[in-house]
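**Q** all I have is the shape, not the residue letters:
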């Protein structure tokens, strides 16, 4: 047992924190190594005083010391205590609390369950836009742990079996009795030889090394519902890894990755695309053939269509994930102005401009929203 920390600091056992602090400061000034650089005995005394203050200034450590426990003992440490009390290798304070307040001490709990649930697996599944829109049945291949066919999850080689652990006699736990100031205290811990299982394998299976499962690549046919999108996760309960010793399977989480499409961008369940038409088609109107997820369709471009106009085709988007209908296909029209004209084309356009009175256009200016100058002005004003 360490020396009495109260005696070292020269204070009563019911001393207040303020009295303990004052006593330490007085002794520290007297015994500090800077004051006694060549006196090893005084330096050892200073270390002892500092340790005493460390214990008595901390409420938890002080309470442990008052109860007879070593406040510097590692938490959860083992070892039997001596009849004289608690030292650095004595009975740990946690075991005392367990014995009286329902921890591991006292009654037995029996052997642990050998099998444990397997891990869950995340598998990335890449799909085209049409597959996410309408659903698809997909073969998915991934590495996982499956039940060992040789031992059927038992872990023992053919012709052998698990044996009762001779250390714990099949209980899965061992007990230890130690003496303390409270009397004899019994603690119970998982058996270190069988890891609390109550049995051991002396001749493990050669295929799974006693684990009851083996690693293998498997292929599963999975049904992807219509309407999934990039980032959607689908849970397949009980389809993941087999647990150790034949334990139940974990889950599979399919993470959907949608490949980019050459024409369409997806926004929720709506599809967006842009069609570029010459200015003559925009002015005169035209009939356009476009490809949709449902095949080719004809759309009419009305005369006088301006750049930026959006044509909506209802129910041509992806299916809703809940199965209730579909999104829309939104087509934005961009009018292309020719950058180069031959003489005949330029002559015809000039004639058209004269007929429409547009050969000397005045131009129309308005405040607008989001035009170049307002954006420029906003960029400087925000600084």
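**A** Here it is on my side, so go on. Because the structure is predicted, anything quoted here is derived from the model rather than measured.

**Q** from here on, contacts and neighbour counts on C-alpha atoms
**A** OK.

**Q** what about stretch 236-255, how long is it end to end?
**A** 11 Å (CA to CA, to the nearest Å).

**Q** another one to put next to it:
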């Protein structure tokens, strides 16, 4: 089981953005591979701290993590990386969070992974798409195949070592101050941090040796996602120039298509069921639609309008794998607006019939009690 991200960084849930950044920097320095050469446990702790910072430093991701926990970022993914966390490697960390150390460094500057100032891997830009899901797809999970237009390195492009940074991807600057000589590192402006520049490229490629290509990406979406949630498919964004680069990610935003009759409220579903006065008096059976198929329910004789029937487990599955929500069937007795002469006479006679007079029992809850029960 994954450790709580707040526990990983040693902070409280209400920590500020600055406190989160400070805590991550402390952990990253403690477990940095340059400080712990060959220590696999330190390397894993370094990755876990970066994974925690990736989520907690982003307001949207942090809000989803606070609500759903690790399940907010679970699922499969094209490219073998999966969603948040599982696909993070050392190159991702140094590419995304290298500036967390303020451009200075530990022992002369953090370089690329395992290198003490070696060449850094540049990560390509992310792509974003929207995927529309029906309520049935959300309830059962689905695999979607989408066509993505992404930049990839052109066939035949070749690179050579950048003459400005000699392949390091960074240039060092030494400044004399009253405190002594200060060394800082900045991204090389010639190669953009990749350590390489184009040696030759085909005519149809752009200035960075890239071409646009359509690719079909398979996205495994877990059951229980919600509208506005974002999933990440690692390695399916744009490529970056250079032989040592890694592709960006594909960010998938979920858009929930409104169901014709079922209304969602978290993990519960609501259905308005209309029956006639005769059905309410005599009782009946009805086939109703659920996200797992049709089910038959029985309505007893004398059922009252406003009655709520709870079908346990017929709602939306929990992302945390804590079971499924319920389907709440709201019974509404439909009153006819026009009557025939015979029908009117029947109801006029019923006005003085004590059997038709309201006699609510203690077990018949009021509207407000039903609403209270529904939200409790």
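**A** Cool, the structure landed. Predicted model, so just to flag it, every value in this text is computed and none were measured.

**Q** contacting residues around the spatially most central residue of the second structure?
**A** With distances taken as CA atoms, centre = their mean, the residue of the second structure nearest its centroid is residue 230 (3.4 Å). Neighbouring residues of residue 230 of the second structure by CA atoms under 8 Å, 6 or more residues apart in numbering: 251-254.

**Q** residue in the first structure paired with it?
**A** Superposed on the first structure with TM-score structural alignment, residue 230 of the second structure falls opposite residue 233.

**Q** what helix or strand does residue 143 of the first structure sit in?
**A** strand 136-147 (DSSP states H and E).

**Q** what lies in contact with that strand?
**A** 121, 123, 125, 153, 212-226, 240-243, 246.

**Q** residue range for it in the second structure?
**A** Using TM-score structural alignment, strand 136-147 of the first structure pairs with 142-153 in the second structure.

**Q** circling back: can you pull the buried residues of the strand holding residue 143 of the first structure?
**A** The neighbour-count check on strand 136-147 of the first structure (16 or more other CA atoms under 10 Å) flags 138, 144-147 as buried.

**Q** how close does that strand sit to the second structure?
**A** Using mean CA distance after the TM-score superposition for the first structure, strand 136-147 of the first structure ends up 1.5 Å from its aligned counterpart in the second structure, as a mean over the superposed pairs.

**Q** sorry, back to before: in PyMOL, select just the buried ones from the contacts of strand 136-147 of the first structure.
**A** Those of those that count as buried under 16+ other CA under 10 Å are selected in PyMOL with:
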select buried, resi 121+123+125+153+212+213+214+224+225+226+240+241+242+243+246
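
**Q** which ones among the contacts of strand 136-147 of the first structure map onto helices?
**A** In helices, judged by DSSP state H, none of these are found.

**Q** could you find the closest non-adjacent residue to the counterpart of residue 284 of the first structure in the second structure?
**A** Per TM-score structural alignment, the equivalent position to residue 284 of the first structure in the second structure is residue 282. Distances taken as CA to CA, 6 or more residues apart in numbering place residue 301 nearest to residue 282 of the second structure, at 4.8 Å, with adjacent residues excluded.

**Q** the alignment partner in the first structure of that neighbour and residue 287 of the first structure, how far apart?
**A** In the first structure, the residue paired with residue 301 of the second structure is residue 303, using TM-score structural alignment. Noted for residue 303 of the first structure: a distance of 10 Å to residue 287 of the first structure, by CA to CA.
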